[in-house]
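> Got a sequence here, can you model it:
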Amino acid sequence: MKWEKCSTELSATLAAATAGSPAQKRMMFGCPAYFINDNMVTGVHQSNIILRLSEADRRSMFKEFDEAAPFEPFSGRSMKEYLALPAVVSDNSTVFQSWLSKAFG
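Next up is the predicted model:
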C-alpha cells in the first residue's frame, strides 16, 4: 500500500471538532492525533479519520456502516481498538460529533 499524505481537509474538520475539548494535539504518522491522558482517542491517517472506541461501539459502527474498517497504519497491522471512519460519518457533522463524543468517553 502506497503512503499518502494526510488529508488537510480532514485535519481541519478534526481540529474544529476537537476545539475546546480536553484533548491535546500531537503528530503521529505525520498527521494530527488527539490524546487524553496520554491515550490517543482520534486522529487523521492518510485519507481517514480514526477513532478509538469501545468494543460495543466498534460493533455498532461496523453494523451501521458497511464502509467502516479496522484502522491499519500498515497493511495487515491493525490497531485493535481503533477504526477508520467511513466518509458518510466524517462528512456529516452531527453524526461525526456523536461518534467523536463516544471516543472521548
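> Every contact and neighbour count from this point should use C-alpha atoms.
Fine.
> Met40 touches Tyr34, doesn't it?
Yes - when contacts are counted by C-alpha atoms under 8 Å, Met40 is listed as touching Tyr34 (5.7 Å).
> Let's compare: structure for the following, please.
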Amino acid sequence: MDMPKASDADKEYFRSVLPDHPEVVIRPMFGNLGAFVNGNMFAGLFGPTIGVKLSAADKELLDSTERTVPFGPAERPMGGYTGLPEVWNGEGEGDGDKARARAWVEKAFEHVAGLPPKTPKAPKAPKAKAAKK
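Below you'll find the model as predicted:
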C-alpha cells in the first residue's frame, strides 16, 4: 500500500485551513496529520490531499459541485471521508481556494463536534498462560 508523506508545505497549508478552536487537536498519523475534536477525526492530510468527514447532506453537496477525490490509499480509501479538490491544496487560485477549503473543513469540524466523544478503549487484559502438565 502506497503511503505518501505530506511535505512541510502541505502540513503548513493543512494547519492554516483548520478552525481556530481550542478543542482542535492535531496529531501525526503515518507521516501525515489528523485534526481531531472530542477524540474523533474531522480532517486529515494524506500526502497533499485534505480529507474531511461531513454530514451526508454536505458530502452530497460537495461531491455534486466540486471535483472531490478519494481520501486515503487508492487500494483502500477511508470510508466516510471526502478528499477536497486537489486544486485547493495551496497551489490553486490563492485566497479563494483557501477560503473554500477552510469553509469545508469548518463544516467538518461542526459535524464531528456534534458526534458523541470517542471513549478510549480499555486496555486488553493479559492472556492467561496455559497450565503445564
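> Next, the TM-score between them, please.
Superposed pair, TM-score by TM-score structural alignment, normalised by the length of structure 1: 0.83. Supporting alignment: 103 aligned residues with a C-alpha RMSD of 1.9 Å.
> Give me the more crowded residue out of Met40 and Tyr34 of structure 1.
Tyr34 (24 against 21; other C-alpha atoms under 10 Å).
> Correct me if wrong, but that one is in a helix.
No - under DSSP: H, G, I helix; E, B strand; the rest coil, Tyr34 of structure 1 sits outside any helix and is assigned strand.
> Test my guess that it contacts Thr42.
Yes - counting by C-alpha under 8 Å, Thr42 is a contact partner of Tyr34 of structure 1 at 5.4 Å.
> Endpoints of stretch 26-33 of structure 2, how far apart?
End-to-end distance for stretch 26-33 of structure 2, by C-alpha to C-alpha, to the nearest Å: 7 Å.
> what's in contact with it?
Residues from elsewhere that reach stretch 26-33 of structure 2 (C-alpha atoms under 8 Å, 6 or more residues apart in numbering): Met3, Pro4, Lys5, Ala6, Lys11, Gly34, Ala35, Phe36, Gly44, Leu45, Phe46, Gly47.
> Show me which of these is closest to Phe71 of structure 2.
Phe46 (7.2 Å; C-alpha to C-alpha).
> How much space separates that closest one from Gly83 of structure 2?
Counting by C-alpha to C-alpha, the gap from Phe46 of structure 2 to Gly83 of structure 2 is 9 Å.
> Between the two, which contacts overlap?
Residues touching both Phe46 of structure 2 and Gly83 (C-alpha under 8 Å, 6+ apart): Phe71.
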